[in-house]
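> Below is the structure, and that's it, no one-letter string:
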């Protein structure tokens, strides 16, 4: 069975998109997703995205990490899917329904409302998620936010000095986070600007993380570290505009790009 795919990226965070909304695919297992994501022997990507019909929205988006794990949300992939779909749509994800809409140079995504309760992150036990009394070496007092998937955010003087490649997996897999966690280190660089690096759960260091940018901006606003309800979050791949709207929901605006299209034999990866 020959299967078409679309290779896309948002700020360098890249995806293999499989569109099964009209023509169904065999079940995508974590093993197949990991094989497709492998940059040496597969197509290569940060996430495999599968689009399927939905009974609750215009269509459904499933997201698989390179380790084969399925995750709840991906802001960069949502922008890529908005570009691919080409018009306003409500998209079902495991983290809830998001609204996607193409915009100049990319897309604007309504990511829904952030959650701060300890059991919504989730954490292993009750704790203040605005400033958690925990530390890993020099990283301390993080904030925790769920924006469809779980994030922990550390505000530091200089993000580039943090050994995130070493501390990221340590924090991701700490027992405090029963579903693992995305790890963000952030530096406030101005009244409405933040510099960010992300260790992504199941994927590792990434050039961009849309949900990480949302979680970090919201945590900074919650602590009063930035002015107003909007911020530019700059990741290694480039900037995203994050707004905490009066409705309580998060809007993310940024670029998305289609790289190329191709096809593969399903049995080669099964």
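Nice, I can see it. Bear in mind that the values here come from a model prediction, so they are computed numbers and not experimental data.
> C-alpha from now on. contacts and neighbour counts both.
Noted.
> Just give the closest residue to residue 218, not the sequence neighbours.
Spatial nearest neighbour of residue 218, chain neighbours left out: residue 244 (7.0 Å); criterion: CA to CA, 6 or more residues apart in numbering.
> you'd agree the one you found is up against residue 216?
No. If you go by CA atoms under 8 Å, residue 244 and residue 216 don't touch, sitting 11.5 Å apart.
> Those two: which has the busier surroundings?
Remark: of residue 244 and residue 216, residue 216 carries more neighbours, 30 against 21, as counted by other CA atoms under 10 Å.
> what's near enough to touch the more buried one?
Going by CA atoms under 8 Å, 6 or more residues apart in numbering, residue 216 touches 153, 184, 186.
> Report the buried residues of the helix or strand that contains the second one.
For residue 184, the host element (DSSP states H and E) is strand 182-190. By neighbour count, and taking 16 or more other CA atoms under 10 Å as the criterion, the buried residues in strand 182-190 are 182, 183, 184, 185, 186, 187, 188, 189.
> Starting from residue 263, give me the distance back to the first one.
Using CA to CA, to the nearest Å, we find residue 182 at a distance of 31 Å from residue 263.
> likewise the fourth one?
The gap separating residue 185 from residue 263 is 37 Å, by CA to CA.
> ok, longest helix in this protein?
Counting residues, the longest helix found in the chain (DSSP state H) is helix 210-223.
> Quick one: classify residue 102 as helix, strand or coil.
strand (DSSP: H, G, I helix; E, B strand; the rest coil).
> take the one below as the second:
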């Protein structure tokens, strides 16, 4: 069948966006996700997002990594908000459901401010750190992140089965100025460095902000600039976390995918 798709990017993190209110890929979507996200034999993307109807919220974001696994994706969520506005589902403000729970967001032009879930703590792991911001993130400070072996070192940490039986994303951080850090990320599910990672920069901003007693951090990634703000609750949790940055439609098209008719879930 022919599928209409749109391509969005948020600071270089790119996603295939599909209006999933009228169909699904059936009970086993993984082969189709992998095919469409393949950069040689498909459209090519870090992940795929289906926008689905929900009785209690404006929409539900169903996010898949390029390998078909599911997780929360901050940049993907910001793109989902922009796509939902394009579809006419929302206007400037929205409340929607993702795999890690309910989120709110506002959009102005191409800038999306996304409310992330609360984070209990940033843990110390030897000389490194860990936080779960909807997805797991290992973090390490390095002197010159531009010159660092992100893929080699990141892959080794990601595959450390003793420490991370289900794997983890891995972030490397350099300090550029008192309120600005630079982050590069090796992403689980993509199995490579991506140009940006929303949940990753959020984790890094919480780590750096707590260390420096700051609640608004600017982040530079290879794909562009983001900002994270937050508050510390009386219980020590990170609360009111907001990830802000651009989300842009790159192109749209139609692709034929061999989906058996009995696997298509027709909603209308």
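Cool, the structure landed. The structure presented is a predicted model; accordingly, all values stated were derived computationally and were not measured.
> Surely residue 84 of the second structure is in a strand?
No. Assignment of residue 84 of the second structure by three-state DSSP gives helix, placing it outside any strand.
> Where does stretch 178-197 of the first structure end up in the second structure?
Taken onto the second structure by TM-score structural alignment, stretch 178-197 of the first structure occupies residues 165-184 there.
> Can you name the next helix or strand after the helix or strand where residue 77 of the first structure lies?
Using DSSP H and E, residue 77 of the first structure sits within helix 75-85. Next in sequence after helix 75-85 of the first structure, counting helices and strands by DSSP H and E, comes strand 89-93.
> which residues in the second structure does that following strand match up with?
The aligned range for strand 89-93 of the first structure in the second structure is 94-98, by TM-score structural alignment.
> That stretch against the first structure, how far on average?
After superposition onto the first structure, stretch 94-98 of the second structure sits on average 1.4 Å from its aligned residues (mean CA distance after the TM-score superposition for the first structure).
> Not counting its own residues, what contacts that stretch?
Counting by CA under 8 Å, 6+ apart, 57-63, 72, 81, 102-106 sit against stretch 94-98 of the second structure.
> among these, which ones are buried?
Buried residues within those, counting neighbours by 16+ other CA under 10 Å: 58, 59, 60, 61, 62, 63, 72, 81, 103, 104, 105, 106.
> Break down the stretch 101-250 of the second structure into its strands, ranges please.
Counting by DSSP state E, counting those that start in this stretch, the stretch 101-250 of the second structure has strands at residues 101-108, 111-115, 123-125, 128-132, 136-141, 169-177, 180-187, 192-194, 216-221, 224-232, 238-246, 248-256.
> Of those strands, which is nearest residue 36 of the second structure?
Of all these, strand 248-256 sits nearest to residue 36 of the second structure, with 8.9 Å by CA to CA.
> got the buried residues for that closest one?
Using 16+ other CA under 10 Å as the test for burial, strand 248-256 of the second structure gives 248, 249.
> chain center to that strand: distance?
Centre-to-centre, strand 248-256 of the second structure and its host chain are 19 Å apart (CA atoms, centre = their mean, to the nearest Å).
> so that strand corresponds to what in the first structure?
Mapped onto the first structure using TM-score structural alignment, strand 248-256 of the second structure spans residues 257-265.
> Tell me roughly how far the matching stretch lies from the second structure on average.
Stretch 257-265 of the first structure versus its aligned partner: 1.2 Å mean (mean CA distance after the TM-score superposition for the first structure).
> Mind listing residues that contact that stretch?
The contact list for stretch 257-265 of the first structure (CA under 8 Å, 6+ apart) reads 1-10, 80, 83-84, 106.
> Same list, those, but as TSV with neighbour count, distance to residue 26 of the first structure and secondary structure please.
Output for those, formatted as TSV (neighbours: other CA atoms under 10 Å; distance: CA to CA, whole Å; DSSP: H, G, I helix; E, B strand; the rest coil):
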residue	neighbour count	distance to residue 26 of the first structure	secondary structure
1	10	10	coil
2	10	12	strand
3	14	10	strand
4	15	13	strand
5	20	14	strand
6	17	18	strand
7	21	20	strand
8	25	22	strand
9	24	25	strand
10	26	27	strand
80	28	23	helix
83	24	25	helix
84	17	22	helix
106	18	31	strand
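> Take the residues you listed and write them to a markdown table, including distance to residue 268 of the first structure.
Listed next are the contacts of stretch 257-265 of the first structure as a markdown table, based on distance: CA to CA, whole Å:
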| residue | distance to residue 268 of the first structure |
| --- | --- |
| 1 | 10 |
| 2 | 10 |
| 3 | 11 |
| 4 | 14 |
| 5 | 14 |
| 6 | 18 |
| 7 | 18 |
| 8 | 22 |
| 9 | 24 |
| 10 | 27 |
| 80 | 26 |
| 83 | 29 |
| 84 | 26 |
| 106 | 33 |
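> of those residues, closest to residue 40 of the first structure?
For the contacts of stretch 257-265 of the first structure, the closest approach to residue 40 of the first structure (CA to CA) belongs to residue 7, at 15.8 Å.
> what residue of the second structure matches up with residue 223 of the first structure?
Taking TM-score structural alignment for the superposition, residue 223 of the first structure sits opposite residue 211 in the second structure.
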